[in-house]
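Peer 1: Next input, structure requested:
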Amino acid sequence: MASPTQIHVDADNTGLWRIQQTPEASDRVSSLLQQDLETHHVFFNNDGFHNHITHHLLSLYGTGADVSAIQKGYDDNKGYQREARPVHNPKEGSDPPGAASGPLADDWYETTAPQHLGHESYYPDFLRFFQHDIARRDEEANKAGSNLAGWEAVLRDRVFSGTPAAEDLRTRLFAGFLHPLIQLMYGIEWGEPAIVAQGLAQAAIHKHQGLDDVLYSMEKAADAEKAKTTGHVSILSLFQEVAQSPQLSSAAHWDDPNKMRNGVLARALNEMVAVAAKVSVPATEEGLAARTAEMAEACLYVASSAALQHPTKYTKFDFFLIHHVNSVPFFLAINSFVWLSVEAKARLLEWKIRLDLVQYASRACPPLLDVSKLEAYKSPPSSNASAHPAADGPSTTNNSISPEATEAAARLFHMEEDGHAIKLVRATGLIEREVRKSLFTRTPCRLLNSDRVWEALYRLETDSVFAPGNTYVRTTGLEQAWEDIPDISK
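Peer 2: Take a look at the predicted model:
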């Protein structure tokens, strides 16, 4: 049974794809995730690069990979991870003193932890605290006869309660190119308390770096905008507005250390806030579902369009833009929680859409192609994808996930990568299902509305990672990002 310190993934618990796995795969993924929890740090180097093993293995497992593929995914990535660190002990002269005056104490987060927020060396302390906090809530729920899981109660109180501490932690979830949110995503999607604790601890050690000020400035401006705006402003139109802004489209420079912080938010903050203020999500179940599907489709469209902007070169997705696609399942999962108000869900989605727009500007606004160009995509004659046939996929697919998505995922099962590729295909499969079923399909702003375009997107995603050159480009709207990508062989 899964607990805050023990990972156990059942064969019928495969996340939102809802396939059936084997007992052997269940045992293996549980064992490997437990090893990762106990032996690896959340960052694999001193620059804060993230450990993706949880994302990778659960994405493989959740799309039908067998034991050998899951084991390969772990083996390919365990070698460069940093070892887990112990919890600080003030008796051993830790600096600063009192770092762990008791991470198991119920008030530790409020009393001692704040001085350590944003410091990665305290990840084990935050992890232990959240594990204990979840376990304590489980005990309380059992005594009270409540159906609310301990990890759900912790999220409710630590992230969504509206207290200053909760507001702070929620903001940190969006830091680090959404990595804390993505880590938490796998915990809530699979209902794994230990992974929820990992996600919250990871959020706690990320620095704001001005993100909190930006998000709240956008929210304040949005409140004023709502008072004078009527009707629906499509997300696509906001991406187009960003692209058409001379200030925003030129704000990111190649030599910026961080294209978001040192580029867009330093050179065009007012313009960015003005566009982001137009983001609004209705606080109704129907409006939330439609806007979630619209957000998901827009992120996928923008990332795919950017990958095709150089017709003479092999296609490549932007490393940063795909995180805004890969994080979509978080919002699909959290929208299903009955214990969270629709107002809180809508606010969370508004933050995501605003950051989608900021990230697009930070990648120098790659062209937004006509959807017909996506539909017309063909694998290049020299594509390496044909050399990587699909492995056997899941035995049952009674889940509305398309055969094209299943085949694309299976093509990646034995690829040597860190999980970004399989996450992209998994998210695309969910986005396709969501867009096809949503009320959003009845609105005129729907983009991806044909079988042909979905088939092309899956080919594009698999072709791009097997094509020669770097697996991804970074800041795709700048020509320097494409200099090392080869031209397509004739």
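Peer 1: For the rest of this, base every contact and every neighbour count on C-alpha atoms.
Peer 2: OK.
Peer 1: Quick check: closest non-adjacent residue to Pro282.
Peer 2: Across the structure, with Cα to Cα, 6 or more residues apart in numbering as the measure, the residue nearest Pro282 apart from its sequence neighbours is Leu288 (6.0 Å).
Peer 1: any idea which helix or strand carries the one you found?
Peer 2: Following DSSP states H and E, the helix or strand that holds Leu288 is helix 285-307.
Peer 1: got it, and Ala405?
Peer 2: In this structure, Ala405 is located in helix 403-412 according to DSSP H and E.
Peer 1: packing partners for that helix?
Peer 2: When contacts are defined as 3 or more Cα pairs under 8 Å, 6 or more residues apart in numbering; DSSP states H and E, helix 403-412 sits against helix 420-437, helix 451-466.
Peer 1: and those helices as a markdown table, adding mean neighbour count and distance to Met295?
Peer 2: Conversion of those to a markdown table gives the following (neighbours: other Cα atoms under 10 Å; distance: least, Cα to Cα, whole Å):
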| stretch | mean neighbour count | distance to Met295 |
| --- | --- | --- |
| helix 420-437 | 23 | 10 |
| helix 451-466 | 20 | 17 |
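Peer 1: Contact partners for the residue nearest to Pro282?
Peer 2: Counting by Cα atoms under 8 Å, 6 or more residues apart in numbering, Leu288 touches 281-282, 342, 345-346.
Peer 1: Also this sequence, please, to line up against the first:
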Amino acid sequence: MASAYKIHLTVNDTGIVPNKPQTDEAAFKISELLQENHDKHHAYWGRIGFHNHIVHHLLTLYGVGAPASIIEQRYKENAPDMRPVMDKDDIPIENLYNLETFNKCLGIEKYYHSFLLFFQKEMEEKGWEKVLQEYVFAGDERADDLMGRLYDGFLHPLIHLGFGIEFNQPVIMCEGLAQAATHWNWTGKFLQSAEEAAKSNPNPTSKSMVELHDEIYADKKLSTAADWNDDNKVRDGILVRAPGEMMRIARQWIVTPENLEQKTAEMINSVIYFTAAAQRPPKQIRFDFYFMHCLNASIFFPTLNKLSWLSTANKVRLLQWKGHLDLAMYASRRSPPLLLEEIATYVPAKLERGDAEWPGIFRRLEEFKDDGHAIKLGRAVRNGELVAGKYGDVEWERIKGFMWEKIGNMVIDSVEDEGVTWVRSAGFDEAWVDYKDRPRQTSI
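Peer 2: Presented below is the predicted three-dimensional model:
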């Protein structure tokens, strides 16, 4: 049985995107390898900001039905690059029960292991639900601070925690909380300010994300606020050169208990839209590395919405913060034009033997050697089809029908293509200089 110290997956712990059933052999192998990763490897493979993706990669493979042999092969390819876990704690975990000490250690990477052991101890004694309620969702200053840190680092702590919740693994939840505790809190400060701005909006009727994308694109001060040389294009670009303009946009996207389910679908559809449509013809099809993290994080919100112990108010808050960060992320890459025709007219590279249908797409993604970003992207797109594809013809629905599977093909075709795998900051001319022009396509 899974606990705060032991990883244990069964054939029923396969997540929310069905593809192929799992086997006892694969369940045993992934449990063994994720436990080894937990025991031997640090959460960061370099300094903070460079994350160990083994958990994300293996669970995604397992979730789409990859066999034990593939799961083990991908682990062996990535494990040698990982940083060893600390062999000692920088602070006794008992000291973290003191709120002043807890706060002083936040945002400092060397305390990751101490925070990890602290949350494991708490979770073993109280259960994971009560720990998340107390440390993330209590609504007090400490919880709000930690919740904000979940969204930092291009959403990596939230993604890690989300995998733990989706696959019922408390150990992985503890890793996600410890990651959050050692990330920065500037993201949370922005999100809390955006939340307050949305509450003060005299017009409580929310605009759609796609309407706000258009407003960002049309606002030249906001859409050009980030500079290519900014170390962090949200923090050092958008929030320095156009903070008022960004807040004006954010305050117009409002989630309520009544529209929570539909706004979840809207967020998922819109993030897939701006990630897939941010292309630069005639350059090769590529996905923006930073937008991709917004998309990969979107997969967990239907699971969060189903948690019976989590209040509706907190579900609303989680989603609204995600939407506000997505809007800031779109602006931060110089707001690339969103070319829906690039999706609608896309011709998959492999149309034979079912390679262009979802089972074939996932098989090809299983075979692709990387750190897991590609298959996470493919699974998140398929989740979008399952969650957001049921709404029919609504104003915010940009991705619909055949487009879902076409985007799945764009994902696998782009990473199988020659050259650099991801484009970084798709709205900048500088980001595309290393990519070749592609042959002209014909619509199918």
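Peer 1: TM-score for this pair?
Peer 2: Remark: TM-score between the superposed chains equals 0.95 [TM-score structural alignment, normalised by the length of structure 2]; 439 aligned residues with a Cα RMSD of 1.9 Å.
Peer 1: Among the contacts of Leu288 of structure 1, find me the one that's closest to Ser327 of structure 1.
Peer 2: Within the contacts of Leu288 of structure 1, proximity to Ser327 of structure 1 (Cα to Cα) peaks at Lys345, which comes in at 14.9 Å.
Peer 1: which residues in the stretch 1-150 of structure 2 form helices?
Peer 2: All helices of the stretch 1-150 of structure 2, identified by DSSP state H, counting those that start in this stretch, fall at 24-40, 54-63, 68-78, 99-105, 112-126, 128-135, 141-150.
Peer 1: Which residues in the shortest one does the neighbour count mark as buried?
Peer 2: Taking 16 or more other Cα atoms under 10 Å as the neighbour-count basis, helix 99-105 of structure 2 is seen to contain the buried residues Cys105.
Peer 1: try stretch 233-252 of structure 1
Peer 2: 234-236, 238-239, 242-243, 245, 247-252.
Peer 1: residue in structure 1 matching Leu377 of structure 2?
Peer 2: Leu377 of structure 2 is assigned Leu424 in structure 1 as its aligned equivalent, the criterion being TM-score structural alignment.
Peer 1: And for Glu404 of structure 1, nearest residue in space, chain neighbours not counted?
Peer 2: Leaving aside its chain neighbours, Glu404 of structure 1 sits nearest to Glu455 (6.3 Å; criterion: Cα to Cα, 6+ apart).
Peer 1: Would you mind measuring from the equivalent of the residue nearest to Pro282 of structure 1 over in structure 2 to Asn98 of structure 2?
Peer 2: Under the alignment by TM-score structural alignment, Leu288 of structure 1 pairs with Leu260 in structure 2. Here the distance between Leu260 of structure 2 and Asn98 of structure 2 works out to 36 Å (Cα to Cα, to the nearest Å).
Peer 1: list the contacts for Asp236 of structure 2?
Peer 2: If a contact means Cα under 8 Å, 6+ apart, then Asp236 of structure 2 has 226, 230 as its contacts.
Peer 1: Give the equivalent position in structure 1 for it.
Peer 2: Structural alignment places Asp236 of structure 2 opposite Asn262 in structure 1 (criterion: TM-score structural alignment).
Peer 1: what about Val325 of structure 1, how many neighbours?
Peer 2: A count of nearby residues for Val325 of structure 1, using other Cα atoms under 10 Å, gives 26.
Peer 1: Thr163 of structure 1 too?
Peer 2: Thr163 of structure 1 has 12 neighbours, counted by other Cα under 10 Å.
Peer 1: go on, Val473 of structure 1?
Peer 2: Other residues close to Val473 of structure 1 by other Cα under 10 Å number 23.
Peer 1: which non-adjacent residue is nearest it?
Peer 2: Here the nearest residue to Val473 of structure 1 in space, its sequence neighbours aside, is Asp318; by Cα to Cα, 6+ apart that works out to 4.9 Å.
Peer 1: and what of Glu367 of structure 2?
Peer 2: Closest residue in space to Glu367 of structure 2, ignoring its immediate chain neighbours: Ile70 at 7.7 Å, by Cα to Cα, 6+ apart.
Peer 1: Could you do Val275 of structure 1 as well?
Peer 2: If the residues on either side of it in the chain are set aside, Val275 of structure 1 comes closest to Leu238, at 6.7 Å by Cα to Cα, 6+ apart.
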